[in-house]
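1. okay, here's the prediction I keep looking at, along with the sequence it came from:
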Amino acid sequence: MNPMRRWTQQFKQEVIASRIETTCTLKQAISQSQSPPHSWVVLTGVGYYPSSQTLVYSEYSPGGDADFLSRLVRDWEDAAELPLKDGKPVTQLVKLRTGLVLGRNGGALPAMLWPFRLGLGGIVGSGKQPLPWIHIDDLCRLLCKAIEQEECVGGILNAVSPSSITDTNADFTRALSKALGRPAMLFTPAFAVKLLLGNDRAPMLLEGPRVAPQRTLQSGFSFLYPDLDAALAQLLS
C-alpha cells in the first residue's frame, strides 16, 4: 500500500478486495485441488498488532481491532484458513507478518532516497514511533524456509529484523542519513501528516507496534541483516 495515499472509502474497498477476495480465490483453488501443495504461505503485516511504544508483540500476542489496518489483517488471515480433511488441514498454512520491507527496486526505500540525498530528510512526528522492518533478502529466505522446512509450517512468523524490537522512526532517519552521508535536520510535524493523509491513514506513519521475531528465531532462522546499519549499507552500496 502506498503510505502517501489517502484512505477514501473507495480505496479501502480496493484494499479489502485485493487482499481478502484474492486470498479466498486461492483458498478455494487449494481446497478443490486433487494434489494440493504441501505449504501455503500468506504474507500479511505487523499492522495486526496494536500500536505501542512500550509493549513488545511476538507471534504469540493477540492482535488489535481498533483501526482499519488491524481489522484488515485479522480478516485477511481468517480468509486464509483452510478447511479440514480427516481432522487436518488439506495444506499447512504459514502466516508471515511483515514489517517495512527494505529493497533497492521497490517499496518505500527508493521513494525516501531523493529527499535524503537533497538534505531534506528528517524525523516524522515525534520520531519515537516503532518501525518494524526487514531486508528483502531476509524476507525471501524466510519465505523459502516457510515453504520448505517442516518446523516452520502451520503457524505464524513475524518477518521483522531482530533490532525491530527497539528501532524507531528516529533511528531509521539517523541510519539512512549516515548511510548516504547527508544531513537529516528537517522534521515533519504530526499535524502536517494528519492534514496530508487524514486521521485514518496518518497513524501508519505516526504510530506502530514494537514487534519481536520470537518464533522466527526459535525456528532456527538466521538473519543476514539483523540491524539497520548493515541492511542500509548493503542496499545502498
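-> Done, it's in.

2. CA only for contacts and neighbour counts going forward, please
-> Fine.

3. residue nearest the centroid of this protein?
-> The geometric centre of the chain, computed from its C-alpha atoms, lies nearest to Gly99 (CA atoms, centre = their mean), at 2.4 Å.

4. try this one side by side with the last:
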Amino acid sequence: MKVLIGGGSGFIGRALTQLLLSRGHEVTLVSRRPGANRITWNELTYSGLPPCEAVVNLAGENILNPFRRWNEAYQKDLLSSRLDTTRILATAIGQAKDPPKAWVLVTGIAYYQPSLTAEYDEDSPGGDFDFFSNLVSKWESAAKLPGDATRQVVVRSGAVLGQGGGAIGHMLLPFRLGLGGPIGSGQQFFPWIHIEDMSGILVHAMEKNHVNGILNGVSPAASTTNAEFAKALGAALGRPAFLPLPTTAVQAVFGRERAVMLLEGQKVIPRRTLASGYQYAFPELKAALKQVVS
C-alpha cells in the first residue's frame, strides 16, 4: 500500500514508518517542512490527497509538555494541532476521486472518566466530563467522513512505552538513579502499550478489511496500577522504586486540571482490538519493560 501519515515524524510515527516499510508498503509524511517522501499541510490543503490506500493521523501537540504552562493559549494549541490536521485530512479524503481504503486516527483513553472501580471497553460511554474527554470527542468527530467508501478506525491510545521516547522518556533518569516511585497515591490504573503493539495495531487496522470503528490501544494487562508499574520499572532497571512523587508536586508542574491525567487513571480493556484478531507482541508488563530498558 501507499500510506500517508500526518504527524509521522514523532515517536509513534517513526516506529509506524519502520514497520510499514519492513512490510513492503510505501510511506509519505505530511509535514510542515518539505522534503523527500513528504508533502506539506499547505500542499495537501490546496492540491488534495495524493494517491494512497491508507491515511493515518498522529499529529498533535504534546499534552504533558512540562515546559508549557497550563493556560488558555496552550489549550488552544492542543485543540488546533489535533482538530485542524484531522479536518484537513478528512476533507482531502472526502474530496478524493479515488479515496483510500482506510482512514485511521489515533486519539486517547482520556475519553473515559478516571475511576478506581469502573472497567471500560470500546463501547463504554465517555467524552463529556472534562477538557481532555471533550477534546477526544471533538477530535473523533472531526475525523468523520460523509460516506462509507473508506473504512474509518479510531485507536484510543494509552501510555506508549518504548526506547527513545514515549511515556517512559522522562521517567528513566530518576528511576536509574534510584529516585523513582509511584505518582500520587499510586492506586490509579495505568493503561499502557508497547510501541511495537501500538504501531502493530495501526498496521493491522490498515491491512485488515474487517477492522473498523473504535479500538482501544492498550495492553490486555489493564489492571496495572501506577504503583505496580513503578515497581516493575524499578525491577527492570535493578533499582528501588519507593520514592513517591507527591500530588502537590505534580499539580505544581502541570497545573491541577492537567495533573489529573497522571494522578487519576482508568481500567481500559482492548476487547474489540483482541476480537479483531490482533495478537500482541508484548501483552505483559515485565517483558515490555525488559525490552524498553535493554
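-> Looks like it arrived, so ask away. Since the model is a prediction, treat every value here as computed from it, not as a measurement.

5. ok, and the closest non-adjacent residue to the residue nearest to the centre of structure 1?
-> Leaving aside its sequence neighbours, Gly99 of structure 1 sits nearest to Trp133 (CA to CA, 6 or more residues apart in numbering; 4.5 Å).

6. alignment lookup: the one you found to structure 2.
-> Structural correspondence for Trp133 of structure 1 with respect to structure 2 (TM-score structural alignment): Trp192.

7. thought Ser185 was touching Thr225 of structure 2, still the case?
-> No: taking CA atoms under 8 Å as the definition, Thr225 of structure 2 is not a contact partner of Ser185, at 10.0 Å.

8. name the SS class of the equivalent of Glu150 of structure 1 over in structure 2, please.
-> With the correspondence set by TM-score structural alignment, Glu150 of structure 1 lines up against Asn209 in structure 2. Remark: Asn209 of structure 2 carries the secondary structure label coil [criterion: DSSP: H, G, I helix; E, B strand; the rest coil].

9. number of residues surrounding the match of Trp133 of structure 1?
-> Trp192 of structure 2 has 25 neighbouring residues, counting by other CA atoms under 10 Å.

10. report the contact partners of His194 of structure 2.
-> With contact taken as CA atoms under 8 Å, 6 or more residues apart in numbering, His194 of structure 2 is in contact with 160-162, 219, 282, 288.

11. which of those residues ranks first by neighbour count?
-> The most crowded member of the contacts of His194 of structure 2 is Ser219, carrying 30 neighbours; neighbours defined as other CA under 10 Å.

12. give the contact list for that residue.
-> 191-194, 269-270, 280, 282-284.

13. map it across to structure 1 for me.
-> By TM-score structural alignment, Ser219 of structure 2 lines up with Ser161.

14. same check, this time on Leu116 of structure 2
-> Correspondence of Leu116 of structure 2 to structure 1, assessed by TM-score structural alignment: Gln53.

15. tell me which stretches of structure 1 form helices.
-> 9-16, 22-32, 68-80, 108-117, 136-148, 169-180, 190-197, 203-206, 214-218, 228-235 (DSSP state H).

16. for Gly234 of structure 2, see how far away the equivalent of Gly220 of structure 1 over in structure 2 is.
-> Under the alignment defined by TM-score structural alignment, Gly220 of structure 1 corresponds to Gly277 in structure 2. Between Gly277 of structure 2 and Gly234 of structure 2 the distance is 33 Å, computed by CA to CA, to the nearest Å.
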